[in-house]
Structures are given as structure tokens and as C-alpha cells.
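When you get a sec, could you give me coordinates for this:
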Amino acid sequence: MIIVPEREIAGLLTLSDCFSAVEKVFASMANRSANNFPVVREAIGHAEALYGFKSGFDRESLALGLKSGGFWPGNMAKGLTNHQSTVFLFDADTGRCRAVVGGNLLTALRTAAASAISIKYLARKDAKVLGMIGAGHQSAFQLRAALDQRGFERILGWNLHPEMLGRLETVAQERGLPFEAVDLDQLGAESDVIITITSSFAPILKASQVKPGTHLACMGTDTKGKQEVEAELVAAATIFTDEVAQSVTIGEAQHAVAEGLLTEQAIVEIGAVINGTHPGRTSAQEITLFDGTGVGLQDLAVASAAVERATEKGIAIDIDF
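Got it, this is the predicted structure:
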């Protein structure tokens, strides 16, 4: 069995590597050659933590396995990231565990890759202003990945705790772009693309604050009850997602569906756009929204890439198990 420790991941995979891996698996899902299994995600009644696992199987790549972990809100005070996870890969022919891979950085990279893919396929080509809602650990990954997809000229940011926005400003400075902390009204009125990456259980952004032609990537809602934008905004947009089943149960669309504002049949898999079986955006005035719930197949794809790269570089730890 191969072990790829968390400490090695940063030297193995880039955002571009993860973008390619996730793009392929989204296409595989839309082709029905890859399946995610039901998600388990629950509050454990200790340390205010959410714990669960996501799993699946891709018949094209033979990636089989699961990611186990969750969200521990007190970890920052302990010098740890709030999200903690590990990916387990199994041999599809025998069922033996073939690899254990540190999943913290991989989760950040694959989540950023998913929103970037949505920007590539759904945002207007002339998008110039990028709005960021949320400034936690994941936000910097989201921002870097998004900036590779369009010729953005300005970055706007809002966070419940404004003192954290320096994380986004630092990334903007890396890219030589101006950054401005703004209120939600200004962010919605001026942004061509908006990424939401929070752990909110109440809507932050309203439909009245978003202009026609905006693309939204809602990346924080992955649990029953979470919500980043109001249901009316979801209903006003054309909705795309990684997986429809998760979108309507644990994703941003759960609230609009529950309120009867949106039907499950109206939600489109992003893989269909990648494969060319759905046109994606159809007008410059259309509001598009990607409901990024985070699927197990994403984790398996990037973990498999990490194992392959670690083996090539001779840094994979091989043990008898």
C-alpha cells in the first residue's frame, strides 16, 4: 500500500493539474461512466465538528475509494486548518486498499478547480470584475484558480470579518491587480463573476444585488441547512452543478427546491457543458450559477494524480499492509 503524506502534496500537484483531473471526472460523470455514492455528513456532537465521507467509482479511470473527514471550526486556534480529510483509494479489481493520501490541500485544490471550471464554461468572455464573498483558508485557492480563467482587471471582496480580507488582497497583489473591500451592494452591482466560499447557514447575497449577466460559483454549501445566497437568486438563475442529487439535498439549490421555486429537472450537470451536450450560457444577460457541492469523485481524481506523481518522483511510501 502506498502512503502519500499531506506534507508532500504541495510539491506534487498544481492548480492546473487538479483542474485537468476534475474537468475529466465531471465529463465522465455526465457520460454516466462514473458514479458518486450517497454522502454521509453529520454533526458529531463534539468540538462543534461536522464529519462524513464521500465515495464513488469511475469506470474509465478505475478510481475507487472514499474521502473521510470534515470541518472542525476550532482548529485555527490550534494551528490547524478547519477542514481535515484523508483519501483512501482501493484496487477496483481486488478491493485491496492501494493508497492513503493526505486530503487537506487536495480538497482546497479540487474545490478551487471546480469553480474555475464553471468560470471557464459559463462566465461571459468579457468578464472583468471578480467578486469574492468569504476570506477563509479556501478563498485564496479559489481566487488564484479563478484569475487563470478570464482577464480580470479588478477584484472586490466582502467578508463577515473584514480584517480577514488581507488574504485576498495578498493574492491580488501577487497578480498585480487592484483589490477593494466593499459592501455587498457594490460587490453585486459591479462584479461580472462572484465566488461565494463561506460556511454560512443563512443567505448572504440577495437576488436584488446581482446584475444580469453575472456568473456565480457558490462553493460553500455542502451540508443540509447551509445557505450562501437567497433562494430567489437561485430561482432567477440558470443552475449548473457537479451532481444534481447532491445539489438538491445538500447544495445551494436545496432551499429553492424545498420552497418550490426550482425543480430538480431544471438543474444541469456541468459535465454536460464540458461534453458539448448542453450549450451552457445562452445570452449575455443570463445569470448563471454553479452549485459546487463537492463530489467524492473529485477527491479520487486528484488523489490518484498525486499517487501517480509521487510514484514517478520516488517519494511514495510503500508499506506492506
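
From here on, just use CA atoms for contacts and neighbour counts.
Noted.

What are the buried residues along stretch 180-189?
180-181, 184, 186-188 (16 or more other C-alpha atoms under 10 Å).

Redo the residues you listed as CSV? Include secondary structure and distance to L289.
Shown next, in CSV, are those (DSSP: H, G, I helix; E, B strand; the rest coil; distance: C-alpha to C-alpha, whole Å):
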residue, secondary structure, distance to L289
E180, strand, 23
A181, strand, 23
L184, helix, 17
Q186, helix, 19
L187, helix, 16
G188, helix, 14
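
which of these lies closest to E243?
Comparing those against E243 with C-alpha to C-alpha places G188 closest, at 26.3 Å.

isn't that closest one right up against A207?
No - using C-alpha atoms under 8 Å, G188 is not in contact with A207; the gap is 9.1 Å.

In contact with the nearest residue to A266 once chain neighbours are set aside, which residues?
Once flanking residues are discounted, A266 sits nearest to I239: 7.2 Å by C-alpha to C-alpha, 6 or more residues apart in numbering. With contacts defined as C-alpha atoms under 8 Å, 6 or more residues apart in numbering, the neighbours of I239 are 266-268, 288-291.

now A236
By C-alpha under 8 Å, 6+ apart, the contact list for A236 reads 207, 287.

repeat that with 10 Å
Taking C-alpha atoms under 10 Å, 6 or more residues apart in numbering, we find A236 in contact with 207, 212, 261-262, 286-289.

what's the distance between it and K211?
For A236, the distance to K211 equals 11 Å [C-alpha to C-alpha, to the nearest Å].

Could you do P162 as well?
P162 is 24 Å from K211, by C-alpha to C-alpha.

swap in A266?
A266 is 21 Å from K211, by C-alpha to C-alpha.

structure for this one too, so we can compare:
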Amino acid sequence: MLIVAEREIANLMTQEAAFDAVEKVFAAMAAGDARNFPVVREAIGHEDALYGFKGGFDRAGLALGLKAGGYWPNNLEKRGLINHQSTIFLFDPDTGKVRSMVGGNLLTALRTAAASAVSISHLARADARVLGMVGAGHQATFQLRAALKQRSFDKVIGWNLHPEMLPNLEAVATQAGLPFEAVELDGMVAADVIISITSSFDAILSADQVSPGTHIACMGTDTKGKQELDPRILAGAAVFTDEVAQSVALGEAQHAVARGLIKPSDITQLGAVINGTHEGRSSDDQITLFDGTGVGLQDLAVAAAVVDLAVEAGVAIEVDF
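Here you go, the predicted model:
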């Protein structure tokens, strides 16, 4: 068995490699060559933690496995650790033997950012210039870095419930040579692309704060009850997702479907656009929305890629298991 330690991931996995891995697995899902298994997600009754498993099998990429982990909200304050903790396990699809164990913390942030970047690449207007960020937490900086590579943006605007965190975004924008402006939510009407990445359970962005032609990557809603957007936004948008069933069950679409504003059949897998079986954006004034719920196959794809990189770099640890 090969082990790729968490400490090695930053030196191995690039944004480009993560983008490529996620784009390929989205395409495989839409083609019917990859399948996610049912998600297990439970409150364990200790440390207010949520723990679960996401897994699947990509027959095209021969990636079989699972990610185990979750959210420990007291980690940062009590232990100086990040709150999200996870490990990815890959198995040989021919024999069932364990193939590798990979640190999943940084990979989770990179694959989530790659997913929204893939959606921007395929759905945002070619002339998008203003990037709006709703949320400024740990994952927001990863989202921003990945998004900036997808279009020739000339400005970043941002909002966060706690404005003192906005310098996190400003630092990334400055490093990219772009001006940054803190705005109220009404200021998001100036954005051509909006990424929402919060842990909210109440709608933050309203329909009148989104301009025609905007692409929205909604990346924070991944649990039943969570919500970042006014459901009317989805009713007026072309809605895409990683996996339709998960989008309806625990993604942003759960609220619009529950209110009868959209039907599951109104939601399209992003992989269909990648494969060319769906046109994607149909006009410059159409609002497009990606409901990024985070599927296990994304984790397996980036983990498989990083194992190959670790072997090439000579940093994979081999153990007799």
C-alpha cells in the first residue's frame, strides 16, 4: 500500500492537475462511466462533529474508493487544527486490495475549488470581467485562486458576514495584480461571476442582487438545510450540478425543488456540457448556476492523480499491509 502524507500534498497537487482530474470525472459521470455511492453523514454525538463517507467507482479512470472524514467545529479553537478533517482510501478495482491512503484535507479544498473553476470555464460568459465572492473563510481563497485562471478578470469584489475576514480575499487579488473592493450584497449586481462559499442555513443572496448573464457557482450548500441563495435565483437560471440526485437531496436545489420552483428534470449534469451533449449557456443574458454539492468521485479523482505524482516525485511511502 502506498501512503501519501498530508504534508506532501501542497508540493504535489497543482490547480491545473486538480482541474483536469475533476473535469474528467464529471465527463465520466455524465457518460455513465462513473458512479457515486450513497453518502453516509452522521452527527456522532461527540465534539459536535459530523462524520461520514463518500465513495464511488470511476470505470473510465479505474478509481475505486472512499473519503472518510467530516467537520469538527472545535478543532481550530481547542487544538489549532483545521475543522475539516478527512482521509481518502483507494482500492484496486480488479482485486479489492487497498492500493493507497492519501491525506484528504488540502485535496478537499483543491477539488472543491477545481469544481467551481470547471463550471466557470464551461458556463461563464467569455467576456466576464468582475468576479464576486460571497464568503471569505478557509476555502474561499482556494476558490478565488482557481477561478482567476478561468477568465481575464480585472476586478474582485467580496462580501462576508464578518467583514474582518475580507483581507483574506484581498491578499489573493493583490497577489494576482487585481483591485479588490469590499461591497454590500447589493453590490454583487456588478459581478459577472459569483462564487458563494459559506456554511449558511439561510439565504444570503437575493434574486435582485444578481444581474442577467451572471454565472453563479454555489459551493457551500452540501447538507440538508443549508442554503446560500434565494430559491427564485434557481427558478430564473439554467441550473447545472455535479450529480442531480445529490443536488436535490442536499444541495442548493433542495429549496427550489421543495417549493416547486424547479423540478429535478430541470437540472443538468455539468459533465454533459463538458462532453458536448448539452449546449450549456444559451445566451449572454442567461443566468447560469452550478450547484456544487461535492461528490466522492471528485475526491477519488484528485487522490489518484496525487498518488501518481507522489510516486514520480519519490515521496510515496510504501508499506506492507
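
Generate a ChimeraX selection restricted to the buried entries among the contacts of I239 of the first structure.
The command below creates a ChimeraX selection of those among the contacts of I239 of the first structure that count as buried (16+ other C-alpha under 10 Å):
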select :267,268,288,289,290,291
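
Looking at the contacts of I239 of the first structure, which is nearest I197 of the first structure?
Looking across these and measuring by C-alpha to C-alpha, the closest to I197 of the first structure is D291, at 11.2 Å.

How about that closest one, nearest residue that isn't a chain neighbour?
That would be T241: by C-alpha to C-alpha, 6+ apart, it lies 4.6 Å from D291 of the first structure.

correct me, but the one you found touches G280?
No - using C-alpha atoms under 10 Å as the test, T241 of the first structure is too far from G280 to be in contact (11.5 Å).

which neighbours do these two share?
118, 268-270.

ranges for the helices of the first structure?
With DSSP state H as the criterion, the first structure has helices at 6-9, 15-30, 104-122, 137-147, 166-174, 184-190, 231-236, 244-249, 254-258, 270-275, 296-313.

Mind reading off the mean deviation between the first one and the second structure?
For helix 6-9 of the first structure, the mean distance from the matching residues in the second structure following superposition reads 0.3 Å, by mean C-alpha distance after the TM-score superposition for the first structure.

closest one to R59 of the first structure among the helices of the first structure?
It's helix 15-30; of the helices of the first structure, that one is closest to R59 of the first structure (C-alpha to C-alpha) at 8.6 Å.

Now find how far off-centre the closest one is within its chain.
Distance, stretch centre to chain centre, for helix 15-30 of the first structure: 12 Å (C-alpha atoms, centre = their mean, to the nearest Å).

Equivalent analysis for stretch 82-95 of the first structure, please.
Taking mean C-alpha positions (C-alpha atoms, centre = their mean), stretch 82-95 of the first structure and its chain are 19 Å apart.

Would you mind measuring the gap between the ends of that stretch?
End-to-end for stretch 82-95 of the first structure, by C-alpha to C-alpha: 31 Å.

Could you do stretch 287-307 of the second structure as well?
End to end - C-alpha to C-alpha - stretch 287-307 of the second structure spans 38 Å.

out of P162 and K211 of the first structure, which sits in the busier spot?
Set P162 of the first structure next to K211 and count neighbours by other C-alpha atoms under 10 Å: K211 wins out with 16 against 13.

Which residue, other than its chain neighbours, is closest to the more buried one?
Spatial nearest neighbour of K211 of the first structure, excluding adjacent residues (C-alpha to C-alpha, 6+ apart): A189 at 5.8 Å.

Run a quick check on the one you found versus G213, I expect a contact.
No - counting by C-alpha under 10 Å, A189 of the first structure does not reach G213; the two are 11.0 Å apart.

Name the nearest residue to the residue nearest the centre of the first structure, ignoring sequence neighbours.
The structure's the first structure has its C-alpha centroid closest to T111; by C-alpha atoms, centre = their mean the separation is 2.9 Å. Once flanking residues are discounted, T111 of the first structure sits nearest to G294: 6.8 Å by C-alpha to C-alpha, 6+ apart.

Tell me the spacing between the one you found and S118 of the first structure.
Between G294 of the first structure and S118 of the first structure the computed distance is 13 Å (C-alpha to C-alpha).

what do the two both touch?
241-242.

who's more crowded, the two?
Neighbour totals were compared for G294 of the first structure and S118, and S118 leads with 29 against 24 (other C-alpha under 10 Å).

Can you verify my assumption that that one contacts A272?
No - in this structure, S118 of the first structure is not within contact of A272 by C-alpha under 10 Å, at 11.7 Å.

Need the counterpart of L160 of the first structure in the second structure.
Using TM-score structural alignment, the partner of L160 of the first structure in the second structure is L161.

Count the residues that sit near the nearest residue to that match once chain neighbours are set aside.
Among residues not flanking L161 of the second structure along the chain, G135 sits closest, at 7.4 Å (C-alpha to C-alpha, 6+ apart). For G135 of the second structure, the neighbour count with other C-alpha under 10 Å is 25.

how much space between G135 of the second structure and A245 of the second structure?
26 Å.

you'd agree the residue nearest to the centre of the first structure is up against Q138?
Yes - using C-alpha under 10 Å, T111 of the first structure is in contact with Q138, at 8.3 Å.

Would you mind listing the residues touching both of these two?
Between them, T111 of the first structure and Q138 share the contacting residues 105, 197, 219-220, judged by C-alpha under 10 Å, 6+ apart.

how much space between the residue nearest to E170 of the second structure when sequence neighbours are not counted and P167 of the second structure?
Spatial nearest neighbour of E170 of the second structure, excluding adjacent residues (C-alpha to C-alpha, 6+ apart): F180 at 5.5 Å. With distances taken as C-alpha to C-alpha, F180 of the second structure is found 9 Å from P167 of the second structure.
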